[in-house]
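Peer 1: Dropping the sequence and predicted coords here.
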Amino acid sequence: MKSYQLIDYRQPLEPVELATPSPQGSELLLRIVASGICHTDLHLIDGGYDLGQGRWLSFKDRGLVLPRTPGHEIVGRVVAAGPDATAVAKDKNYLVYPWIGCGTCPACKASDEHLCAQPRFLGLQRDGGFSDHVLVPHPRYLLDIGDIDPKAAAPFACSGLTTFSALKKAGPAIQHSEVVVIGAGGLGLMCVHLVKLMGGKGAVVVDIDAGKRQAAIDAGAIAALDGNAADLRAQLQSAVSAGVHVVIDLVGSAATASLAVDSLSKGGKYILIGLFGGSIDIPLPTIPLRALSITGSFVGNLAELMELLDLAKSKGLPSFPTTPCSLHDANDNLRRLHDGKIIGRAVMIP
């Protein structure tokens, strides 16, 4: 099979020809139909995360072994199944849940595999979707997308799931106050659409890129503010009707975190998703005095992905912008993503 693999950190992916695996036990082999390109793929190539103050979280130090095929937003068709796999139709397109855990720890037993301390995530610990085939360990990780276009469904596995789970953490506040969304990349635009699908009041978006701000308006944002504006905090307070009660930060830099914490009203929720990196200094008494909630949100569980897919089927698919491309253009599109040149999602069609 043809794959693009990371051989060395901070180097371009390399095209390789690998033996197509034969599924064992409960495994299934899928022929990939569509595979999204995500910022997490860039973090994998970088080899970790910037923790601020000169600190670095290294994938290598945490046991991740190269080479590895990136990619975790996958739609495919089953072409072979192991002897212990339950029957799965071979004429359907399936969205793959990639956030697979060890299966035995407390998080996995609580159906929160995405929080497993010994994960087996596709595209990170296991080979993923930058290929023409992928091996999935069990049929329960396959979700029938029905008539949904595979290019539109693939981003649900990360972009959609991540923002959906964050909005659920925000709770009923999204129904009576605007959600401030920092970052109008793939996740930000998905979040704008999902706020509407979930019955929310609407989204106010902050981004430094004029093209992405326009994309947010096109997606239905109430307002899209320039993240570099000198009076950004004042603009933000004017754009919401009754104070900032929910901020979803899809960038996760020192600047965006400071903006979020400083802007929140009493009782507000700051939900941090982005992994750009860095650190901030927060006066601790202000957290209880303002009754702030600061919550990290990492992708979501299998049940939430099922719920999201059902929502899309029942209420209509978000008009999320996707750009189809070839597997052979993987490195070019990773560079474009790094440079902020992609609106929505680039989705590879092997």
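Peer 2: Done, it's in.
Peer 1: only C-alpha atoms for contact and neighbour calcs from this point on.
Peer 2: Will do.
Peer 1: What is the neighbour count of Pro67?
Peer 2: Burial measure for Pro67: 15 neighbouring residues, criterion other CA atoms under 10 Å.
Peer 1: Now do the contacts for the closest residue in space to it that isn't next to it in sequence.
Peer 2: The spatial neighbour of Pro67 that comes closest, neighbours along the chain excluded (CA to CA, 6 or more residues apart in numbering), is Ile7 at 4.6 Å. Contacts for Ile7 (CA atoms under 8 Å, 6 or more residues apart in numbering) come out as Leu13, Glu14, Leu66, Pro67, Arg68.
Peer 1: residue ranges of the strands in the stretch 1-150 of the chain, please?
Peer 2: In order along the chain, the stretch 1-150 of the chain carries the following strands (DSSP state E, counting those that start in this stretch): 2-5, 14-17, 28-36, 48-52, 55-58, 73-81, 94-96, 133-136, 142-144.
Peer 1: for comparison:
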Amino acid sequence: MRAFAVSAGSTALSELELPTPTPTPQGTEVLLRVTHSGVCHTDTHLRAGYYDLGRRGKLRLVDRGIPYPMTMGHEVVGVVEAAGPEADGVEAGRTRLVYPWIGCGECAACLDGRENACPKGRNLGVARPGGYADHILVPHPRYLLGIGDLDPSWAATLACSGLTAYAAANKVLPLPPEAPVVVIGVGGVGLTAVATLHALGHRAICAVDREEANLAVAAELGASLAVPAGSGDLAADVLAATGQPVAAVIDFVNNEQTASAAFEVIVKGGRMVQVGLFGGEVTIPTALLALKMVTIQGSFVGTLTELHEVVELAQQGRVPRIPVIDGKLSLDGVTDSLDRLAAAGVAGRIVLKGE
């Protein structure tokens, strides 16, 4: 099979010809032919090989034991081709969405159904080969979800973009519908968050982004206010737009500037949910952290149960689909898509289609 992988110490992707994996003779593995693979901004960090920790330097993925060359791609829809003898309920030819945030299966987080919080995660597209390939091997059929009549291109985005947005929204809701919630960074995931908040009944949604095109799409998906970033005083701009401190901020950028602004605009007792991986660090006055009673919470994708809930909402028509941009699952297609994301010029989600 073909796989499009990045090597350690390089940002260039290569096309590899590898043996097509097969499910183990005694096991639960399932092999799918990849038909759709979404392109996530996280992959730009994986391609670079590190996360920016500000003064602490770089968190290098090789130092975390991540194997290279890495076949990325964690938003995958595919067709079942083969399964191990213990993979109950799996039928060849069925189209399935893959839940990629797989844990060790033994720790407290995994046993509690929070595999995305596993300290020894085996995430597909990171620690295990992902969907930038002709085939993907999934360790158990419980990680496969039916999508019904959903467009498979959009369904693929639900595994990360949709799930991440839904899990982040759940961390700030319930709130009074008119309590201002700020969404910073309305690219693919941020747009999904705006749509999700609106679908769950929230009405005061302030979208923040550098790109006017993204803000326009956010308004179509339910944002009631739009704040262009880049003036140099994001906190002042947000407060001018909302007219009051805000109940919550969901930050899909999460760098020094946006996190600092989020703390400045939050109301007493409010909540900051930090999602983005753009990196850096933020300094917060400890006295104000106590006096304002602010909750700061990190959010990383979501649980398998939450993905089932997202798919159900989508099937009910309660989540408006974000713009999906078609691409080709090829070396040029993966490379060009990641380049576009790194340049912050994508209003929606690129989804690569296999042959």
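Peer 2: Perfect, thanks for sending it. Values in this document were obtained by computation on a predicted structure and should not be read as measured data.
Peer 1: what does Leu189 of the first structure align to in the second structure?
Peer 2: Superposed on the second structure with TM-score structural alignment, Leu189 of the first structure falls opposite Leu191.
Peer 1: again with His245 of the first structure
Peer 2: Aligning on TM-score structural alignment places His245 of the first structure opposite Ala247 in the second structure.
Peer 1: now do Leu57 of the first structure
Peer 2: Using TM-score structural alignment, the partner of Leu57 of the first structure in the second structure is Leu59.
Peer 1: and Arg318 of the second structure, what is it in contact with?
Peer 2: The contact partners of Arg318 of the second structure, taken as CA under 8 Å, 6+ apart, are Ala199.
Peer 1: any idea whether it is helix, strand or coil?
Peer 2: Put simply, Arg318 of the second structure is coil when judged by DSSP: H, G, I helix; E, B strand; the rest coil.
Peer 1: A strand includes Ala241 of the second structure, no?
Peer 2: No: counting by three-state DSSP, Ala241 of the second structure falls outside a strand, being helix.
Peer 1: and it, how far is that from Ala207 of the second structure?
Peer 2: When CA to CA, to the nearest Å is applied, the distance between Ala241 of the second structure and Ala207 of the second structure equals 10 Å.
Peer 1: neighbour count winner among the two?
Peer 2: When Ala241 of the second structure is set against Ala207 and neighbours are counted by other CA under 10 Å, the residue ahead is Ala207, at 30 against 13.
Peer 1: Show me where the stretch 251-350 of the first structure has its helices.
Peer 2: Remark: helices of the stretch 251-350 of the first structure, listed N- to C-terminal, are 254-263, 286-289, 302-315, 330-338; assignment by DSSP state H, counting those that start in this stretch.
Peer 1: Check the mean deviation of the third one from the second structure.
Peer 2: What that stands for is helix 302-315 of the first structure. In the superposition with the second structure, the aligned residues lie an average of 1.1 Å away from helix 302-315 of the first structure, counting by mean CA distance after the TM-score superposition for the first structure.
Peer 1: Point out the other helices and strands that that helix packs with.
Peer 2: In this structure, helix 302-315 of the first structure packs against helix 159-170, with contacts taken as 3 or more CA pairs under 8 Å, 6 or more residues apart in numbering; DSSP states H and E.
Peer 1: just to revisit the earlier point, give the contact list for the closest residue to the match of His245 of the first structure other than its chain neighbours.
Peer 2: Taking CA to CA, 6+ apart, and ignoring the residues beside it in sequence, Ala247 of the second structure has Gly270 as its nearest neighbour in space, at 5.0 Å. Contacts here follow CA under 8 Å, 6+ apart; on that basis Gly270 of the second structure touches Val246, Ala247, Ala248, Lys292, Met293, Val294, Thr295.
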